[in-house]
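*Asks:* What would the 3D arrangement of this be:
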Amino acid sequence: MPDAPTPSTPSPKNVVVLASGSGTLLQALLDAPDPKPFRVAAAGSDLASCGALDRAVAAGVPTFTCRVADHADRTAWNVALSAAVGAHAPDLVVLAGFMKLLAPAFLRAFDNKVINAHPSLLPAFPGMHAPADALGHGVKLTGCTVFLVDAGVDAGPIVAQRAVPVADDDDVTTLHERIKVVERSLLVDVVTALTAAPYSVHGRKVVLGWPTS
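*Replies:* The predicted model follows:
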């Protein structure tokens, strides 16, 4: 009697990471233990060089650069960036410290496939200075959020959040560093969840996993 066929393992989903900084969020995805349901198919930046691109090269991940200055205007840049990302057939696009706003046309090209991480419990403290804003407001609890990107600023549907207590002696640096540690772990867990099984978006609600009906 012939042996039963071995179930095939699904191919990992393609994740394209866009970054402008040191690349610690990218590194967290690269270091996620195997087997995992995704692979970093490419890393891109709006800068000619940055730590994130260096990390990708060291890991053997293809890289690309799409600088605003190399295009006639932001519209042309968004078109070029969309083409550069699309060339890697992404199942998910991760903004990992990417310091440029994306146009609605880019987001439509990758509808509900673009995620970002933010160092606060959104909708509290959106924008560039979330840890400082949290300290200035005197909150006792902040954290990080991974959300689907829309045309607003840190305003898209929330995928997942984790809390980080604010210590009495925290300054912006100490608080932000603790948030970053949690943020890296949360991002890996979210990317794993979004690539392991289908997810759906209903208005502002993101439902992870296989449908129940």
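*Asks:* rest of the way, CA atoms for contacts and neighbours
*Replies:* Noted.
*Asks:* out of everything not next to it in sequence, what's closest to Leu30?
*Replies:* Residue nearest to Leu30 in three dimensions, not counting chain neighbours: Val40, with 6.9 Å by C-alpha to C-alpha, 6 or more residues apart in numbering.
*Asks:* Helix, strand, or coil at the one you found?
*Replies:* strand (DSSP: H, G, I helix; E, B strand; the rest coil).
*Asks:* mind listing the strands for the chain?
*Replies:* Assigned by DSSP state E, the strands in the chain fall at 13-18, 38-45, 63-65, 92-95, 114-118, 141-148, 158-165, 200-202, 205-207.
*Asks:* Could you export these as CSV, including distance to Leu107 and mean neighbour count?
*Replies:* Listed next are the strands of the chain as CSV, based on distance: least, C-alpha to C-alpha, whole Å; neighbours: other C-alpha atoms under 10 Å:
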stretch, distance to Leu107, mean neighbour count
strand 13-18, 14, 25
strand 38-45, 16, 24
strand 63-65, 19, 18
strand 92-95, 10, 24
strand 114-118, 7, 23
strand 141-148, 10, 24
strand 158-165, 16, 19
strand 200-202, 15, 12
strand 205-207, 17, 15
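*Asks:* Before we compare anything, build this one as well:
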Amino acid sequence: MKRLVVFASGNGSNYAALQAAIAAGELAAQIVCVVCDHVDAYVLTRAQADGVPVIVINYRDYPDKAAAERAIVTQLPPLDLVILAGYMRIIGDTLLAAYPKRIINLHPALLPSFPGRNGILDAYNYGVRITGVTVHYVDAGIDSGEIIAQQAVPIAPKQSLPALEAAIHAAEHQLLPQVVSDLIEEGVI
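*Replies:* Below is the predicted model:
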């Protein structure tokens, strides 16, 4: 059974999608910890309801990102894969060195287009007719790591931004568990 750690900053819907895939027997893994950088994020409520240990890290309590990441690394249980699922921080050298090629990110756009924290809004405002979701390995850049998988999401004429956001999230909830399952089946993790 592969051991997953999910980093999230908000609602935790992708955490919930991973848990649902595990419960349905579609993902041979367990989530052993959730790391969050917001004390009031709903993902913490979800994890605690599932009995999953949580680490809440306030980066302002540390002199720099490296110190905060060292604190995270020292608290993490043994793991096979770190999944950034709505974690709104750039991962630094400390975490990258601790888990080389074992950190993946879910991004709400078809990379390399629209990197950064506003992928959905940027694609919508640019006027593209197709956007999507990308799962990629994390490197030292911003959404620049090797792409593992992508799923396209069409943007209908006159589609509202909330409707596009809902479509992107639905695609995320399908793609992320599938990619993690594929990595396990292929022996990558």
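*Asks:* TM between them?
*Replies:* The TM-score (TM-score structural alignment, normalised by the length of the second structure) is 0.93; 187 aligned residues with a C-alpha RMSD of 1.4 Å.
*Asks:* As a markdown table, the strands of the first structure with distance to Arg184 of the first structure would be great.
*Replies:* Listed next are those as a markdown table, based on distance: least, C-alpha to C-alpha, whole Å:
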| stretch | distance to Arg184 of the first structure |
| --- | --- |
| strand 13-18 | 14 |
| strand 38-45 | 15 |
| strand 63-65 | 21 |
| strand 92-95 | 12 |
| strand 114-118 | 9 |
| strand 141-148 | 10 |
| strand 158-165 | 11 |
| strand 200-202 | 23 |
| strand 205-207 | 20 |
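*Asks:* Output the longest helix belonging to the second structure.
*Replies:* As assigned by DSSP state H, the longest helix anywhere in the second structure is helix 161-185.
*Asks:* Where in the first structure does that one fall?
*Replies:* The aligned range for helix 161-185 of the second structure in the first structure is 172-196, by TM-score structural alignment.
*Asks:* contacting residues around the matching stretch?
*Replies:* Contacts with stretch 172-196 of the first structure, where a contact means C-alpha atoms under 8 Å, 6 or more residues apart in numbering, come from 12-13, 24-25, 28-29, 32, 36-38, 91-92, 117-119, 131-132, 135, 143-146, 159-162, 164, 166-167, 208-209.
*Asks:* now swap in stretch 86-93 of the second structure and tell me
*Replies:* 7-10, 12, 14, 36, 65-66, 69, 106-107, 117, 138, 140, 142.
*Asks:* go again using 6 Å as the cut-off
*Replies:* 7-9 (C-alpha atoms under 6 Å, 6 or more residues apart in numbering).
*Asks:* now the corresponding residue of the second structure for the residue nearest to Leu30 of the first structure: how far from Gly116 of the second structure?
*Replies:* In the second structure, the residue equivalent to Val40 of the first structure is Ile31, according to TM-score structural alignment. Ile31 of the second structure is 26 Å from Gly116 of the second structure, where distance means C-alpha to C-alpha, to the nearest Å.
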